[in-house]
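**Q** My questions are about this predicted structure, shown below with the sequence.
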Amino acid sequence: MSNGKKILIVEDDSAIAEIERDYLEIDGFEVQIVDNGPAGIERGASGEFNLILLDVMLPGADGFAVCRKLRETVDVPILMVTARQEDIDKIRGLGLGADDYIVKPFSPSELVARVKANLAQYERLRNRGGAPKDGSELKVGQIAIRPQSRRVYVRGEELTLKNKEYELLLFLVEHVDMVLSKETLYERIWGYDAIGDSATVAVHINRLRDKIEENPGDPKVIQTVWGAGYRFKA
C-alpha cells in the first residue's frame, strides 16, 4: 500500500538503483529513477517529490552540482549517496545543502531508515508550532525567530536558512545556555539515533555561525564547549 510519499533516485548504477527502489517500494514509497545529473536536475526541480536520493558520481553533472542547482528551487530533504569514505566529500555535500548522506555499501534497511527519518524530521519541521498563537516571536540577543512563518532575523536583517539550519537554530534557541552534545543534536535534528555523525553537526554549526555571528572565526553566540558540545549563549 502506498504511503503517498514520492522518492526520486538519481543513480547511474542500474543494479543499485533497482535495489533501492525495490526496498523503498516495499515500504510504500512511490519511486522514480533517473541515471544522470541533468535528468536529476530536471526531474528533481519538478516539485513532485518528497525526498531526493542523490548519488555523488553521476554522468553529465556530479551529485554536488545537482544538489547545488536543486537547492535554488527545491525545499525537500536531499540524501546524498557516496562510495567515498573521506569526510571532505561528506562535508562538501552538506555545505551545498544536502540534509544527510549515506556511504556505500549500505544495507537496504539502513537506507529505508534514513529516508524515513529525514522525511519525519522534515514533516516535524514544517508542522512545528513553536510560537504562541498570537504569532509572537522567540528573541535571544540580536536573533529573532518567528516559528509560525519560519522567518529568522539577525540584527534586523532577514536570513535565508535551509531546513536543517533552521531547525538546528530553533532547537539551540529553545535550549539557550544549555550545553548540548553533538550526539544529542544529531538525534534531535536528524532523527537517526543509531549513528551520530559529528561531521554533519559541525558543518551545520559552522554554516549557522557564518550567517549569524559578527565574527564567525571568534563565535560569541554559538559557543564550542570543548569535549562536551555546543552552547547557545544569551
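**A** Perfect, I can see it now.

**Q** going forward, measure contacts and count neighbours with C-alpha atoms only.
**A** OK.

**Q** Mind jotting down where the strands sit in this protein?
**A** For the chain, the strands defined by DSSP state E occupy 6-10, 30-34, 51-55, 78-82, 100-103, 138-140, 143-146, 151-154, 157-159, 179-180, 222-225, 229-232.

**Q** Pasting the second one now:
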Amino acid sequence: MKLLMIEDNVSVCTMIEMFFMKEKIDATFVHDGLEGFETFGKDDWDIVIIDLMLPSMDGMTICHKIRETSDVPIIILTAKESESDQVLGLEIGADDYVTKPFSPLTLMARIKAVTRRKGQSQSVKAAEDDDILETTYFKISKKTREIYYEGKLLEALTPKEFDLLYFLMQHPRQVFSREQLLEQVWGYQFYGDERTVDVHIKRLRKKIATEEHPFLHTIWGVGYKFDETE
C-alpha cells in the first residue's frame, strides 16, 4: 500500500511511522499543504491522509482539488471540537475522518476499513453475470465500479459513495441503521460517528435523487433504505 500523509506536526508523523512500517505500508510524509498537493500529483497513491490545518494550502482545499481528478480514498484529520469541519470534509469528498488526538491503532483501523472494500472490488473474479446488479433505473458493475442511471454513466462518485449505494441496492426496501451501515460499508463498529453516514447519504441524494424518484429514504428513528417503488 502506498500512502501519502500531509501533516505538519512532525511528532505525529514520527509516532505513526513505526505503525506504518509494521503494517508494510510505504508511507510518504509531507509537512506543507502546497508541497503535499504537488506530491500527490507526482505518483499513484492507494490512500491519502490530510490534516485540515496546514501551511501554504489548507486540507479542505487539498481534498477538494484531489476530488476534481481522483477517487483515491481520503481520510481527514480534524480537531475533536471541529464538528463543522468534519461534516464539510465529508461533503467535499473525504471518505472518513479521525479526530485528534488519536491513537495509531484507531488510525490503522480506519485505513484498513477505507481501503479494504476498494481492494476487494479490484480483486473480484466473479462471473460477469454475478458482477452486474440491475434495477428498474440503475445498472451497477462491481468489477468496473460504474453506475448507470437510465443508461447514463454517473460520474464523480467517491469510493465510499459507490460502496454505500451498491450495498443498499443489494438489499432493496430493507432498512439499515447508521450503526449497521458503518459496520457493513465502512468496516468498523459504531463509535458515535453517525454523521459520516448522514453526510454520504446527503451527497448521494444530490447525485442521483429527483423529486419524482428520491430512491434513498430516511426512516425516522431507524435508518435508511433504497427503494425505487416509493
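**A** Arrived safely. Nothing here was measured: the structure is a model prediction, and the numbers come from that model.

**Q** What does the superposition give as a TM-score?
**A** Scored by TM-score structural alignment, normalised by the length of structure 2, the superposition of the two chains gives a TM-score of 0.90; 227 aligned residues with a Cα RMSD of 2.0 Å.

**Q** highest average neighbour count across the strands of structure 1?
**A** For the strands of structure 1, the largest average neighbour count (mean count of other Cα atoms under 10 Å) is found in strand 51-55, namely a mean of 27.

**Q** Can you add distance to residue 187 of structure 1 and give the strands of structure 1 back as CSV?
**A** As requested, those are arranged in CSV below (distance: least, Cα to Cα, whole Å):
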stretch, distance to residue 187 of structure 1
strand 6-10, 23
strand 30-34, 27
strand 51-55, 19
strand 78-82, 16
strand 100-103, 12
strand 138-140, 23
strand 143-146, 22
strand 151-154, 23
strand 157-159, 25
strand 179-180, 11
strand 222-225, 18
strand 229-232, 13
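
**Q** The biggest helix by length in structure 2 to strand 47-51, inter-axis angle?
**A** Longest helix of structure 2, by residue count under DSSP state H: helix 104-122. Orientation of helix 104-122 of structure 2 against strand 47-51 (axes from the mean of the first three to the mean of the last three Cα atoms, to 10 degrees) gives an angle of 140 degrees.

**Q** so helix 104-122 of structure 2 matches what in structure 1?
**A** Counting by TM-score structural alignment, helix 104-122 of structure 2 pairs with residues 108-126 of structure 1.

**Q** average offset between the longest helix of structure 2 and structure 1?
**A** Mean deviation of helix 104-122 of structure 2 from its aligned counterpart in structure 1 after superposition (mean Cα distance after the TM-score superposition for structure 1): 1.8 Å.

**Q** Now do the contacts for residue 33 of structure 1.
**A** Neighbour list for residue 33 of structure 1: 8, 9, 10, 11, 17, 21 [criterion: Cα atoms under 8 Å, 6 or more residues apart in numbering].

**Q** Filter those residues by whether they're kept in structure 2.
**A** Checked against structure 2 using both residues aligned by TM-score structural alignment, their matches' Cα atoms under 8 Å, the contacts of residue 33 of structure 1 keep these contacts: 8, 9, 10, 11, 17.

**Q** which residues are in contact with the match of helix 104-122 of structure 2?
**A** With contacts defined as Cα under 8 Å, 6+ apart, stretch 108-126 of structure 1 is touched by 19-20, 23-24, 27, 50-51, 76-77, 79, 99-100, 102, 163, 167, 189-192.

**Q** Flag every buried residue along it.
**A** 111, 112, 113, 114, 115, 116, 117, 118, 119, 121, 122, 125 (16 or more other Cα atoms under 10 Å).

**Q** Which residue ranges of structure 2 form helices?
**A** Using DSSP H, helices in structure 2 cover 10-22, 33-40, 59-67, 83-91, 104-122, 128-131, 159-170, 178-181, 194-208.

**Q** Who are the packing partners of the first one?
**A** The helices and strands touching helix 10-22 of structure 2, judged by 3 or more Cα pairs under 8 Å, 6 or more residues apart in numbering; DSSP states H and E, are strand 26-30, helix 104-122.

**Q** Ok, the last one next?
**A** Using 3+ Cα pairs under 8 Å, 6+ apart as the contact criterion, the elements in contact with helix 194-208 of structure 2 are helix 83-91, helix 159-170, helix 178-181.

**Q** nearest to residue 217 of structure 2, of these?
**A** Across those, residue 217 of structure 2 has its closest neighbour in helix 159-170 (10.7 Å, Cα to Cα).

**Q** so that closest one matches what in structure 1?
**A** Using TM-score structural alignment, helix 159-170 of structure 2 lines up with residues 163-174 of structure 1.

**Q** Report the contact partners of the residue nearest the centre of structure 1.
**A** Centrality entry for structure 1: nearest residue to the mean C-alpha point is residue 99, 2.1 Å, by Cα atoms, centre = their mean. Counting by Cα under 8 Å, 6+ apart, residue 99 of structure 1 touches 77, 78, 79, 80, 118, 163, 164.
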